[in-house]
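**Q** mind folding the following:
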Amino acid sequence: MKKFQTLDGYQVYRIKKDKRFFFLADRENYEYEITKLLNTVEDINFDSLILIFGIDTGEYIEKLRNVICPQNKVIIVEPNQSLSNRYQSEIEENIRIVSFKEELVKKILQENINFKNINNVYFYAFGNYSSIYHKEYQCLIKNLDSTLVNASAAVSLAKRFKHLFIKNMIANIKILNQCTPIHYYKFTNQNVPAIIVSGGPSLDNNIEDLKKHKDKLSQCFIITGSRTVGALVKNGIKPDLIVSVDPVDANYDMMKDYLNLDTPLAFYEYSNRYLVRDYQGDKVFISLLFSQTIKAFKNLQGVYCGGSVAHSCIDIANMLGCSPIILIGQDLAHTFQKHHADSATHDYDKTLSYVSQIPVKAINGKMINTTITLEHYKIRLEQYIEKYKRVDFINCSYGAWIKGAPHKELDKVLKNLTFSNPKQSLIPKRDIKINNQEVIDTILTVIEQDMIKAEQGLKLCQDIILDNKQKSLMEMEDDDIDLQRFLYILQIVNEFENSLDSHYLGGYLTHFLFDRKEQTFQISAKDYVKVTSDLQHQARVFKIYFEKMKEMLCEVNRLSLETLEEFYE
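**A** Prediction:
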């Protein structure tokens, strides 16, 4: 690796790779490379995240400093290890360089990208990096896309289901003392084969193979979601565990003819409240929320949520100690030009659009049509499988190729299956002991206290606006009453957004914070210092914040009281 002078007065590295020499950027017109980078980030907001692939000689950093503000983060991913070693990891307080290692990059992306900033992420591959380090570039793009989809999915789910999340949470509290925590069953089925049943188009074919080997099924641990319970029961196949995580009433409709099954039903705080209430079998509780907010629940365990109920089913099988984990109906694609198996299609599906969007690699090496959502599920599943290499995963579906889960014919898998340990049924142990009314009172108190704080913040903003004093927050004395007012406003906001108790608000909090960032706090990086030091401007934007906060909390309170009336009185 050697540094060369460019024709326009900069410096560029030449590296040797695969027995060939490459310049990391244009040696003739280096200024153009820097200009393209600056043009990419010219409209950044004060809290934008800037990801840059490649640092080269770092000639662009000085000019980049002039367009960012202290709140911006710049992360430079450098694929050349020896080059990244020449820099301190923290170039400046808000500019850092990291060596390209997939797991490290994945972790950094997950830590820095969330539902609040998905529209404020900027990416640029500097110079010739994307072609010289093409493999690393594609890997970075894949992980960036996956992280963005995860974050945007949180917003999408919040917008669609926030009211159901609140209602289901309040209603399901009533059932908790009748449930067994999921972690009670850890390692109860060590090395017992698990069959994870999904509703993809090839499930109908898989069921025919299951019927041929019913003698083997009694020794396998069968886990299914609500959608496919009927498909199994109608063919004389009894599941060992049903997992229901969807909040919608359609989940109840899928199960309405099977409410008297004696198979345990696993659910979490936001699972459909009517199904949880009316199902007659034993119930298993998966804690994703209350383990963070209720001290008595801190020992409870959740499961992996990758967007589909199949991810949770697979994680439960892993938690039980099952191996191999056999996937059926897990097409993750429109096999046979269908969105679901005929046996797993319900009236609810008529209301949804299942139009193919992209092609992915199929089990036979050819291409098969799928949706962006299903591809996302596939990526999340592959990430999970990569993490648990000690477990054997077998894909017996006929759709998309799943990395880490080789495809095998189910007939052959079942024919050759051996059993080292007997299957253990999930025997109930209802050791959850909480006072339901106290938990509900706590939630209602949290909402009430937040409403009081919102009213206090709103009054402070109104007082500042009515006084109409033109002041700079940067120049005010510590004992200035307006500065004290503003500091308390910030305290209210910080406590509300970061309190564990705010998690009770579920999708309402996610939606609220996303909208406020998008609609209320849009400040360009170049105007950041000027705007944020303007007392009157700050009072006006936080006035909107507290008005929307009150509006949101009133709706949550109303839904909570409605649910209490329906389920508790």
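**Q** going forward, measure contacts and count neighbours with C-alpha atoms only.
**A** Will do.
**Q** secondary structure element holding the residue nearest to the spatial centre of the chain?
**A** Nearest to the mean C-alpha position of the chain, by CA atoms, centre = their mean, lies N150 at 4.2 Å. Take DSSP states H and E as the rule and N150 turns out to sit in helix 134-172.
**Q** can you give me the buried ones in that helix?
**A** Across helix 134-172, burial judged by 16 or more other CA atoms under 10 Å covers 136-137, 139-140, 143-144, 146-152, 154-156, 158, 161-172.
**Q** from N189, how far off is R160?
**A** 37 Å (CA to CA, to the nearest Å).
**Q** and what of Y124?
**A** In terms of CA to CA, Y124 sits 48 Å off from N189.
**Q** repeat for I75
**A** Distance, I75 to N189, by CA to CA: 44 Å.
**Q** for Y508, same thing?
**A** Distance from Y508 to N189, by CA to CA: 38 Å.
**Q** before we move on, the earlier item: between Y124 and N189, which one's more packed in?
**A** N189 (24 against 17; other CA atoms under 10 Å).
**Q** what's the neighbour count on A194?
**A** Using other CA under 10 Å, A194 has 29 neighbouring residues.
**Q** what segments of the stretch 251-400 of the chain are strands?
**A** Here the stretch 251-400 of the chain has its strands, by DSSP state E, counting those that start in this stretch, at 265-268, 283-286, 325-328, 358-361, 367-370, 393-395.
**Q** and for comparison, fold this next one:
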Amino acid sequence: MTRIIKIIETKENVPTIQVNNKFIHSKYFPQKDAKTFIDNNAFIYKGKQHMLSYGIGFGYHAKELLRRVDKNCKVYIFDVDEEIFNIGNELNLFEDIKKDNRVELFIGYSKDFMDKFYEKLQLIDDMLVYNPSIEVLPKNMERFKVALKTFSISRTGMSSFRELAQQNYESNIKESSQSIKTFYEKNKFNDKPVIIVSSGPSLDYNVKYLSDFKGEVQIFAAGSALKTLINNEITPDMICIIDAHEIIANQVKGYENLDVPLCFLNTASREAVEIYKGPKYIFYNEPHEENIVIDTGKSVATAILDIAIKGGANPIIFIGQDLAFLNNRTHAKAYSKVHNLDITVPINKEYEKVQGVNGELLDTNITLLYFKTWIENKISEYPNINFINCSNGAKIKGTTYMELEEAYRLIKNNLVLK
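**A** All right, here's what the predicted structure looks like:
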């Protein structure tokens, strides 16, 4: 269905735009409202080195944003609505934006657009979402629209999350923990193999082979995978948590007295950190006095990847890192008990698609695709490290896929992995 688009002059003598009876900007004062919008979202861009904004409309809020961000801040503006952008471009409304060397514009839906979107998301903690641009998207952009609206809705709880993270930080720095630097000093794995255990659905299949590796590798586990490992009589060499919420304490309940290092983000669940009695090591994802910054990538598995890389691990092996849904499940079975969540994939719902390790197309979602891109970009930075994917989900660029038994044979025989 063709959209009905109207250009209307306003009381500020600048144009506004109406799409199917919905205004993208104020009918009367688009510039004034843009200032208010940007002022109300100062917490997103203030003091940041990178800024991502979705939705350009006629550019009024983008111009206000550029007046307020730091002079060295890079601003990435995305909008799939090429039709609206072209109208604004014909009206010469974007000249100042295009001339600003801090700005990168990404307009029009394509694979490259999505790749860049995932790439830039990795640089920021929060993004500026201009909801009116989402509301007027054409029908063929419905899936992208839903994904953006979901992100926008989730932002309503971010202020309370920031408060929770601050409370966790204040509690965690009082704990009798050591630094991540000390963890590296006590646990030498330079040029040694490390297996990163995530809680994807294929972990239930592969975990039975992990016991063969004990003594041959270091096993670094996401807290969400700990129950699956212990249920299979496998004790990891390190556990990692980054999530701030109280329920994360369930990941270590019952295993509080393990003599296994717990590496945790400074804002991670204070309840989990408090109850754990084993050795504890705190790390930060921003510059700190100890000068070792762990790039968390916004998930525990990606944080573990950076910990392994910074410790010089080689090769690095993934299991349970599916980045897709398998057997109608989102996670390994034990995940549902730990987090009190249904891990069944809802039916009658459209999903993104990703190529699996066996060439098939698998269902996934925008969040998992973001993590996939993050991992692939991180891998590309370290061509001298061998990355092996022993998960059964999505193909991960830069890794060699093989069954876990084959990886064990290579490691056991000290064969060169390529």
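**Q** and V439 of the first structure, what pairs with it in the second structure?
**A** Matched across to the second structure, V439 of the first structure finds no residue, judged by TM-score structural alignment.
**Q** just to be sure, V439 of the first structure is in a helix?
**A** Yes: under DSSP: H, G, I helix; E, B strand; the rest coil, V439 of the first structure falls within a helix.
**Q** give the contact list for it.
**A** When contacts are counted by CA atoms under 8 Å, 6 or more residues apart in numbering, V439 of the first structure touches I173.
**Q** over to P324 of the first structure?
**A** Applying CA under 8 Å, 6+ apart, the residues contacting P324 of the first structure are 191-194, 391-394.
**Q** swap the cut-off to 6 Å and go again
**A** Neighbouring residues of P324 of the first structure by CA atoms under 6 Å, 6 or more residues apart in numbering: 193, 392-393.
**Q** what lies in contact with stretch 117-136 of the second structure?
**A** Residues outside stretch 117-136 of the second structure that contact it (CA under 6 Å, 6+ apart) are 24, 52-55, 370.
**Q** same question for stretch 297-314 of the first structure.
**A** With contact meaning CA under 6 Å, 6+ apart, stretch 297-314 of the first structure is reached by 183, 286-288, 291, 315, 380.
**Q** determine which two of those are furthest apart.
**A** Spatial extent of the contacts of stretch 297-314 of the first structure (CA to CA) is set by the pair S291 and R380 at 23.5 Å.
**Q** out of these two, which sits in the busier spot?
**A** Relative neighbour count places R380 above the other of S291 of the first structure and R380, with 20 against 16, counting by other CA under 10 Å.
**Q** what's the more buried one aligned with over in the second structure?
**A** Under the alignment (TM-score structural alignment), R380 of the first structure maps onto W374 of the second structure.
**Q** with I402 of the first structure instead?
**A** With TM-score structural alignment as the criterion, I402 of the first structure matches I396.
**Q** and the residue lying closest to that match once chain neighbours are set aside, how many neighbours?
**A** Nearest non-adjacent residue to I396 of the second structure, counting by CA to CA, 6 or more residues apart in numbering: E376, 6.5 Å away. For E376 of the second structure, the neighbour count with other CA under 10 Å is 16.
**Q** ok, I234 of the second structure next?
**A** When neighbours are counted by other CA under 10 Å, I234 of the second structure registers 19.
**Q** where do the helices sit along the stretch 251-400 of the second structure?
**A** 270-275, 300-310, 333-339, 366-380 (DSSP state H, counting those that start in this stretch).
**Q** the third one vs the first structure, average offset?
**A** By that I understand helix 333-339 of the second structure. With mean CA distance after the TM-score superposition for the first structure, helix 333-339 of the second structure departs from the first structure by a mean of 3.0 Å once superposed.
**Q** picking that back up, roughly how far apart are the match of R380 of the first structure and K353 of the second structure?
**A** W374 of the second structure is 17 Å from K353 of the second structure, by CA to CA.
**Q** cool, and P315 of the second structure?
**A** Using CA to CA, P315 of the second structure is found at 29 Å from K353 of the second structure.
**Q** hang on, the earlier thing: neighbour-wise, give me the winner out of the contacts of P324 of the first structure.
**A** P193 (28 neighbours).
**Q** contact partners for that one?
**A** 220, 322-324.
**Q** E497 of the first structure too?
**A** With contacts taken as CA under 6 Å, 6+ apart, E497 of the first structure has no neighbouring residues.
**Q** cool, D204 of the second structure as well?
**A** When contacts are counted by CA under 6 Å, 6+ apart, D204 of the second structure touches A332.
**Q** quick check: which element contains it?
**A** Following DSSP H and E, the helix or strand that holds D204 of the second structure is helix 203-206.
**Q** mean per-residue distance, that helix to the first structure?
**A** Compared with the first structure after fitting, helix 203-206 of the second structure deviates on average by 0.9 Å (mean CA distance after the TM-score superposition for the first structure).
**Q** which of the residues in that helix are buried?
**A** By neighbour count with 16+ other CA under 10 Å, helix 203-206 of the second structure contains the buried residues 203-204, 206.
**Q** strands of the stretch 101-250 of the second structure, start to end?
**A** Ranges of strands in the stretch 101-250 of the second structure, per DSSP E, counting those that start in this stretch, are 103-107, 128-129, 178-179, 194-197, 218-222, 238-241.
**Q** out of those, flag the one nearest K32 of the second structure.
**A** With CA to CA as the criterion, K32 of the second structure lies closest to strand 128-129 of those, at 17.9 Å.
**Q** can you report how many residues neighbour Q449 of the first structure?
**A** Neighbours of Q449 of the first structure under the rule other CA under 10 Å: 12.
**Q** secondary structure element for it?
**A** Using DSSP H and E, Q449 of the first structure falls within helix 436-467.
**Q** and the next helix or strand past that helix?
**A** Helix 436-467 of the first structure is succeeded, C-terminally, by helix 481-498 (DSSP H and E).
**Q** so which bit of the second structure is that next one matched to?
**A** Counting by TM-score structural alignment, helix 481-498 of the first structure pairs with no residue of the second structure.
**Q** now that helix, how far from the centre of its chain.
**A** In this view, helix 481-498 of the first structure has its centroid 29 Å away from the chain centroid, taken as CA atoms, centre = their mean, to the nearest Å.
**Q** and it, what's buried?
**A** For helix 481-498 of the first structure, the neighbour count (16+ other CA under 10 Å) marks 482-483, 485-486, 489, 492-493, 496 as buried.
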